[in-house]
Each structure stands twice: as structure tokens, then as C-alpha cells.
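Asks: Sequence plus the predicted model coming up.
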Amino acid sequence: MGTLGYTATISLDGYAADANGDFDWTAPGGDLFRFHVERMTSVSHEVLGRNTYQLMTYWQSEPEDGSWSPDEHEFARLWQDLTRTAVSSTMTEADLVSDRDRLLPRLDIAGLQQIVDDAEGEVEIFGPTTASEAISAGMVDQFRFFIVPRVVGGGLRALPPGAELDLELVEHRVFDNGAALLHYRRRDAERSS
């Protein structure tokens, strides 16, 4: 049985995308990207919304110019080895990029619990819209917020309205670009991480 984690890169004012839907400012580099590579070794399954799934298809094959760094090669290898679930009512099976991937038209709590129960390691749910119901239901065990030094003033909030969470800080770190990791665990979550 796995655990459920939610990871979000957010602005200082709590947004995962700005009012125009842009999140290019969340792209990691340097030691922050290396941290993501190391972190991905404990993830066994990714649950993603359509936009994030399509964005992450970038990691299926290296660009023709061969420009990936060693860290990017390692991240791509880890990404390609993951089991992934895309959540979308508009995608079709033909849109999936790997036979390891599966498609759900909607993510309900029972379906997500089954994914977590079947997983070995951490199931990471990525994206505030996709994670919203699980966060509100108190299913998420681990929260990793990568906070970038930027205020965007509005947009897509990282946490759903009305969510009440009792969390304890288990890790924090500041990266070379000024971004900070705040890693929290739900107080009543198993101490397996």
C-alpha cells in the first residue's frame, strides 16, 4: 500500500498559475531540478490532469538537438518508468503516450484510494484541480510546496477553498534561485515517510 502526496510549485501568494493560466515561472533549474530528480526515486505513480499530462509528454523523448543535461536524462528515465493516470473527460486512449499510462474521465475518492492501495511507494497527485477533492477529503498524507519568489496577484490557487488541514513541517530547504521547499505531513498520517 502506498501513500498519497501532493506537490505544487506556487507563487509566494499561493497560486500555481497566474490569472492568465501561465505557469512558466514555476520551471525549476539548477539545484532545485536536481532535488526533483532525487525526489522522484520514491514516487511510483503519478496522477495528473490533462494539461499537466500533456506538458509532461516532453519527457518521453529527448529533443532532436540532444540538449538534455545528465540530470534531465535521469529525470526522463524516472518519469518514463512511472505508472501514470491521466484524468480527463476530453482525452482518449489514443492521446496516451505509453502503455503504462491509463485514462480516467473523472477521479473520485474511491478510485484514487484504489490507486494508492495498489501502489508501492508514493502516489503523487499533481495539479490543484486534480488534487482538490482528495485534499478536501483529507486523503493527502504529504504536501510539498515549492514556493518561488514571485507574487502573481491571482489565478489558480494551490489549495481548494474551504480546505482545513492540520499539518506538521517535516522538511524545509532554500534553493539557489531563492525558491523554498516546505514539506508538510498531515498530523494524523502514518509515519511511513
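Replies: Okay, I see it.

Asks: C-alpha only now, for contacts and for neighbours.
Replies: Will do.

Asks: Name the helix or strand for the nearest residue to Ile115 once chain neighbours are set aside, please.
Replies: Leaving out its chain neighbours, the residue that sits closest to Ile115 by C-alpha to C-alpha, 6 or more residues apart in numbering is Val123, at 7.8 Å. Per DSSP states H and E: Val123 is located in strand 122-126.

Asks: just checking, what packs against that strand?
Replies: strand 3-10, strand 43-49, helix 109-118 (3 or more C-alpha pairs under 8 Å, 6 or more residues apart in numbering; DSSP states H and E).

Asks: alright, now check it against this:
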Amino acid sequence: MGKVIYGMHTSIDGYIEDRDGSIGFSEPAEDVHQAANDQARQAAAFLFGRRLYEMMEKPWTQELGKEGTPAVEREFAQIYKETPRYVFSDTLQTVPDGVTLVRRKEAVSVVTRLKQEIDGPLEIGGPELAVSLLDLIDEFWVCALPVIIGAGKPFLPVGSDLRLRPVEHRVFASGATQVRYVRA
């Protein structure tokens, strides 16, 4: 049975994007990037909301991973391309090979089915998608980078109310901390 994991890199004040919609503050140090690679390597599938999918797809399938790119990024690009990807969107009409398009109204039923059929982590990316699948999420992984940005898009939108229990904590040499939570 699959396990649904929602994880993102955040500022220490809990934002995944700054007030301008940029994720530039979240570019991870090499040690954090390597940990993300190790986690991604275990993923059975990536589940993306449209915006995060659009931020990830072209760079990791076409641009990064070329010669001259740092080894840790080339490694992630390879993992990314080899992992099945699902994008949940009502606006996209087509997606490339290796990506499955799912309409938002089908999100709960599709992820429920994937959770039953696929053995391994199903990694959610994007807070709106995470909120729509909140009851299906088994673990929350927060990797807080050592930066405060003051405003932007939160890890989970306001109004989310969950009681969690930390089960793993890691501090990186670069100053980032990652905490893995399960439902309390």
C-alpha cells in the first residue's frame, strides 16, 4: 500500500513562495539537495498541482541535467524524469509522456486508487493540492531553510487544522532542518 507524503522546502516562518510568487529563496544547499534526491529516489510517483508542475517540468526534463550542471542537479533531473508524474489541473489540455493529467474533481478518487495499487511513497507537491487531499496524507515533511521571508504562500493555507507528531528530525550542515511528521 502506498503512503502519501506532503513535503516542501519552506522558510523558517513557513512559506514556500515569497510575496512575489518566487521560490528563489528556497534554492537548497548541496547537502539539502542530496537529501531531496535520496527522498525522490524512493518515490513511486510525484503528485503535482499545476503551478508546481509547470515550475518543475521544463527545467528538470530539458534544462538541468545537461553537462556543466552540478552533479547533484543532474542526479535529480535523472530521478525526476524516471519517476511517474501526475499533474492535477483543470486548465492543462496535454502533458508529455511520463506525465498523467488528472482533473481536480477526480483527485481524491485517483489518489485513493494509487494509494491502494502502488507500493511506495506518493509525494505531493503544492499546497492547494495538499489541502484537497488532506485526509489522504500520511506524513508531512517540512524542510525549513535558514531564511525568514515574512510573507508569501504558506506550506498549508490558513484554516488547516491538524495535530501532528514528529517522528524524525534532521539538521543539515548548511543550517536547514527537516522534520517528518505523522498524524497524532
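Replies: Noted; the coordinates are in hand. As the structure is a prediction and not an experimental result, all values here were calculated from the model.

Asks: one step back: quick one: what's aligned to the residue nearest to Ile115 of the first structure in the second structure?
Replies: Counting by TM-score structural alignment, Val123 of the first structure corresponds to Leu122 in the second structure.

Asks: separation between its match and Val99 of the second structure?
Replies: Using C-alpha to C-alpha, to the nearest Å, Leu122 of the second structure is found at 14 Å from Val99 of the second structure.

Asks: Likewise for Pro59 of the second structure?
Replies: 15 Å.

Asks: neighbour count winner among these two?
Replies: Remark: of Pro59 of the second structure and Val99, Val99 carries more neighbours, 19 against 12, as counted by other C-alpha atoms under 10 Å.

Asks: Help me confirm that the more buried one comes into contact with Glu82.
Replies: No: applying C-alpha atoms under 8 Å as the test, Val99 of the second structure and Glu82 come out as separate, 10.5 Å apart.

Asks: what's near enough to touch the most centrally placed residue in the first structure?
Replies: Nearest to the mean C-alpha position of the first structure, counting by C-alpha atoms, centre = their mean, stands Phe126 at 3.0 Å. By C-alpha atoms under 8 Å, 6 or more residues apart in numbering, Phe126 of the first structure lies in contact with 6-8, 46-49, 52.

Asks: Repeat the analysis, applying 7 Å as the threshold.
Replies: Phe126 of the first structure makes contact with 6-8, 47-48, according to C-alpha atoms under 7 Å, 6 or more residues apart in numbering.

Asks: closest to Pro149 of the first structure out of the helices and strands packed on strand 122-126 of the first structure?
Replies: Among those, strand 3-10 comes nearest to Pro149 of the first structure, with 9.0 Å by C-alpha to C-alpha.

Asks: How many residues are close by Lys58 of the second structure?
Replies: Lys58 of the second structure, neighbours per other C-alpha under 10 Å, totals 11.

Asks: Secondary structure element for it, which one?
Replies: helix 50-58.

Asks: Just the element for Ala76 of the first structure, please.
Replies: Using DSSP H and E, the element containing Ala76 of the first structure is helix 70-81.

Asks: okay, the very next helix or strand once past that helix sits on what stretch of the second structure?
Replies: Next along the chain after helix 70-81 of the first structure, taking DSSP H and E as the criterion, comes strand 83-87. Aligned using TM-score structural alignment, strand 83-87 of the first structure spans residues 84-88 in the second structure.
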